[in-house]
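Peer 1: Quick one: sequence plus predicted model below, questions after.
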Amino acid sequence: MKRSKIKYLLQSDLVDNQVNAKGWVRTKREGKNVTFIALNDGSTIKNIQIVVDMEKLPEATIKDINTGACISVNGVLVKSQGKGQSVELIAEHIEILGLADPEVYPLQPKKHSLEFLREIAHLRPRTNTISAIMRIRHNLAFAIHKFFNDKGFFYMHTPIVTGSDAEGAGEMFRVSTLDPKTPPLNEDGSVNYKEDFFGKETNLTVSGQLEAEVGAMSLGEVYTFGPTFRAENSNTSRHLAEFWMIEPEMAFYDLNDNMDLAEEFVKSIISYILDNCMDDLEFLDKRAADEEKNKPQNERNELGLIERMKFVVENEFERLEYTEAIQVLLNSKPHKKKKFKFPVEWGIDLQSEHERYLVEKHYKKPVILTNYPKDIKAFYMKQNPDGKTVGAMDILFPGIGEIIGGSQREENLEKLKTRMEEMDVPESELWWYLELRKFGTAPHSGFGLGFERMMLFVTGMGNIRDVIPFPRTPQNAEF
């Protein structure tokens, strides 16, 4: 008999029909003559109840069915007599596909900490929390591709191995085939990378943006969606060494066009999750509410998970310049009463507490900040006539702060070369990037969205390691 996914059985009209379900046992509850098995196959957060007549099936089979076991069940789908489910499956035949020894199976039916689950990342998707997150992750990725495809953008695959550092951060993972014990050396004792695989020093990329600009200067509107890497030795709840980035680049877009697209984009993908993942969202919303109760009063989110998502979708984003935002912060009660942990003055890179104040307390809507001081932004951003600021834009969300960073790109060759020299970015590494400004330059813009950062927002999770299947962090590459 062909398998039916549990998601469809629970909402199907196959009542009184013979069906087959396969999945993993969540719980088993034994009565006098009947055993109840909660079965889940990952297609939905909901389980289907398997009703087993003890007299009709071998006792040995029922005995071997424990939490974690994988089974195949043939039987009749009937309307449920109990509460909590509309239908249940009356078992006529059960085949055990894989045993799970209850003495050693680590996911017993009890509450497990997220820290513990990270230690068993190969099994944690079987939990309600992580399975809900993984289904949302799939839907969010699909929504992103759908948005850009529907807008006429082209998906561009940019290199993972690169010879340049787009951000100028210098914290990159080296890619090399040289013998680490006896690498070839130059006369001055430095490593001779000319003998390496690529004939030069190469690293894992921190961004696909610069290459995406190549696409924008020929195809018009492109986007990247791929893995990026930062060798930052950070163990905070917001950092990963390997994460995914979405980076659209658009020819003929100025800063305002860029902001319009970014606002439309985030509203679209969040709406998609609200429309297609409500069962998982409701579970995570309740989970997040329980977590909030354990936080100090001043650190709690005023809005629930689903409320925060609707807050973004239903509000027009407030747009203001960085200079104006600094003035708002300087006049704020938290600043005057010295409640902010970090100082406020023109020229600072805003901290999460500042960003959240603007969104949650002052404007009570998502905020787009523009025209940041050039000294805290990257070399490629368009320089404003005032000589102090650049045409940057950041989108700030409730509960999380900055979620998108972007800018109009500097299309003037001489200005770009001057800025690269000021920031010690070698022209020799990016000669091809400069040539885009030599041959048919055009105004263009783009932005970047950290996929896992958006996952934190749409799942309500507090640690970025819990929204990616196999987190890569300092001292951790186990799976």
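Peer 2: Cool, the structure landed. Treat the numbers as computed from the prediction; the structure is a model and nothing was measured. Numbering: from 1, shown residues only.
Peer 1: hey, let's count contacts and neighbours off CA atoms from now on
Peer 2: Fine.
Peer 1: Just the terminal-to-terminal distance for stretch 105-125.
Peer 2: Across stretch 105-125, the terminal residues are separated by 14 Å (Cα to Cα, to the nearest Å).
Peer 1: let's bring in a second model and compare:
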Amino acid sequence: MMNPDVPAEPSPEAGSLDAMPSLRKRTPLVDLMGRDFGESYVDRDVLVAGWIRTIRVQGGGGLAFVEVSDGTTSQSLQVICERKRNPEEFQNLVEESHTGASVCLYGRIVPSIGSRQKVEMQARRMQVLGPADQQTYPLTKKKHTLEYLREFVTLRARSRTFSAVARIRNALMYSTHQFFQSRNFICCQSPVLTSIDCEGAGEMFQVTTLLPNARNCAASGDSAPQPPTPPQLDYQADFFKRPVYLTVSGQLSLECYACSLSNVYSFGPTFRAEKSKTTRHLAEFWMLEPEIAFADLDENIAVATDYIKYVFQYVLQHCQADLEFMEKLEQDRLKEAAKGASSQQRKQTAWNQGRALRERLQHNVDSEFARVTYTQAINLLFEADVKFEEPVHWGIDIPSEMERYLCEVVFKRPVVITDYPKDIKAFYMRLNDDQKTVAAMDILVPGIGELIGGSQREERVQHLRQRLLDAQLDPNTYAWYLDLRKYGTVPHSGFGLGFERLVRYVTALENIKDVCMFPRAWGMPIDG
């Protein structure tokens, strides 16, 4: 049956040589293979462009099987090239094309006799756009470890794993905007440069122009000049005439717009100068930060849980092939990890309760999230028949190990913990009536622990001023923030989600550096 959406191409005359169509007329593989694995394109002439994954020359050198991918989908297209159809282009193809080379191929889509694909192309025109040196190209046909691929950030997106991660990341980003836009949230851009520490942790990158020779040193390859010691810093000579940093959160700025536009969100890069080489830390990462005016903690939790379920459902519907690939990758990794592992180690890797990746995501969509207060959570941990690395007591900042225990062992589903001790939370969180806890919430998921952190913001000016003093922060520095409470204050709430942590959970990868397109972390060299 002819597909009405695909324009018909005239059949070539016998013995004629088709002109190579313009690259503008190429068909992305996501369109060609997406709806029905290419069956609607059978007997159609199409132009495809992409990179060679494999090429096999057979039939005494007269036949070549080319597997080409353009990155728009997890599926590749097998292209059959015959010397007799176009001897000159065929010879050039087999001589210059290896794994990694870019090609443009034009021909007819026909049913495939192989079992791996439903259709294939019989090429009439073959053009090598860019060869790849077989001796030096790092992504060979063999399977590479993630550690190896991390060394080739500029090329790793051509691998099956990282191309799948990129497409899943794109779907999560698209569905994030779709979720908030459909609920009348206004997207606002918070500043990257700031003079204040939103979280009060002090782990910030400082921005300065007090190193006048830094650019010249970078150009020449010399080491950067040593910065002046703090007593010698003359900020009046600096660009902003005061200490300025890369932001750790856009929340405080975003509250200004929430208290004027009601529902807003920002989605952009943030920075933490945390000297950690764990699989959970990045120096640069993306943050989603919604702020909701006239909302208490309960509404905040409702929006956050609805968001999680929405984006999980979206990727389940739109990223089936990529999720299936990541699912198999995880299963292979778990089987390998189980070899020779102790019973305790096997128990630690069994957090998924026997569910495969897609089943876990659907389980989260279908589950009602458990909800407990911090005090209740501490009691559950105290009663646990498990020896944690840290002692359990009221007042601790619950570590990831304990968060995962609550999700994976106690509740076996996502958990919302509320009402944390004020001394372990940020100054802007609303003080509860008990004067000991704040209206904070964390959403925990199995395998990761904390995915979302949020709170009802302190809208009472005197309470907020005192919280700043308690945190040893100067209220004068936050005068603009206090003004929101002086002029038409309203109850409002919000939360933050580290986007790479979300991608890591959905892709089931262990190292957060593998879900960031260009990871920046302590001790990692930056090329470009």
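Peer 2: Arrived safely. This structure is a prediction, so every number in the text was calculated from the model and none was measured.
Peer 1: Can you give the structural similarity as a TM-score?
Peer 2: Here the TM-score for the pair of chains, by TM-score structural alignment, normalised by the length of the first structure, is 0.96; 474 aligned residues with a Cα RMSD of 1.7 Å.
Peer 1: Show the contacting residues for I270 of the first structure.
Peer 2: When contacts are counted by Cα atoms under 8 Å, 6 or more residues apart in numbering, I270 of the first structure touches 140, 309, 313, 458.
Peer 1: swap that for I136 of the first structure, sorry
Peer 2: Applying Cα under 8 Å, 6+ apart, we find I136 of the first structure in contact with 273, 277, 280, 459.
Peer 1: I'd like to know how many residues surround the aligned partner of the last one in the second structure.
Peer 2: Correspondence of T459 of the first structure to the second structure, assessed by TM-score structural alignment: T507. Other residues near T507 of the second structure come to 26 when the count uses other Cα atoms under 10 Å.
Peer 1: Does T507 of the second structure touch V165 like I think?
Peer 2: Yes. Between T507 of the second structure and V165 there is a contact at 6.7 Å, judged by Cα atoms under 8 Å.
Peer 1: burial of the aligned residue in the second structure for L284 of the first structure, as a residue count?
Peer 2: Mapped onto the second structure by TM-score structural alignment, L284 of the first structure lines up with M326. Per other Cα under 10 Å, the neighbour tally for M326 of the second structure reads 23.
Peer 1: and M326 of the second structure, what element?
Peer 2: M326 of the second structure belongs to helix 320-338 when assigned by DSSP states H and E.
Peer 1: if we can go back for a sec, so which of the contacts of I136 of the first structure persist in the second structure?
Peer 2: Retained in the second structure (both residues aligned by TM-score structural alignment, their matches' Cα atoms under 8 Å) from the contacts of I136 of the first structure: 273, 277, 280, 459.
Peer 1: on that earlier part again, can you list the contacts of I270 of the first structure in CSV and add neighbour count and distance to G448 of the first structure?
Peer 2: Rendered in CSV, the data for the contacts of I270 of the first structure read as follows (neighbours: other Cα atoms under 10 Å; distance: Cα to Cα, whole Å):
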residue, neighbour count, distance to G448 of the first structure
L140, 22, 16
M309, 22, 20
V313, 21, 19
V458, 24, 17
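Peer 1: now for those residues, which pair is the farthest apart?
Peer 2: Greatest spatial distance in the contacts of I270 of the first structure: L140 and V313, 15.0 Å, computed using Cα to Cα.
Peer 1: and the residue mapped onto V410 of the second structure from the first structure, helix, strand or coil?
Peer 2: Using TM-score structural alignment, the equivalent of V410 of the second structure in the first structure is H362. Put simply, H362 of the first structure is helix when judged by DSSP: H, G, I helix; E, B strand; the rest coil.
Peer 1: What number of residues are in the vicinity of H362 of the first structure?
Peer 2: Residues near H362 of the first structure, counting by other Cα under 10 Å, number 12.
Peer 1: and the next element down the chain from the helix or strand where G406 of the first structure lies?
Peer 2: Here G406 of the first structure, judged by DSSP H and E, is contained in strand 401-408. Using DSSP H and E, the helix or strand that follows strand 401-408 of the first structure in sequence is helix 413-422.
Peer 1: So which bits of stretch 456-466 of the second structure are buried?
Peer 2: 456-461, 464-465 (16 or more other Cα atoms under 10 Å).
Peer 1: so where in the first structure does it end up aligned?
Peer 2: Using TM-score structural alignment, stretch 456-466 of the second structure pairs with 408-418 in the first structure.
Peer 1: and that stretch, how far from the chain's centre?
Peer 2: Relative to the chain's own centre, stretch 408-418 of the first structure is displaced by 32 Å; criterion: Cα atoms, centre = their mean, to the nearest Å.
Peer 1: Touching that stretch from outside, list them.
Peer 2: The contact list for stretch 408-418 of the first structure (Cα under 8 Å, 6+ apart) reads 253-255, 258, 379-383, 391-392, 427, 434, 437-438, 441-446.
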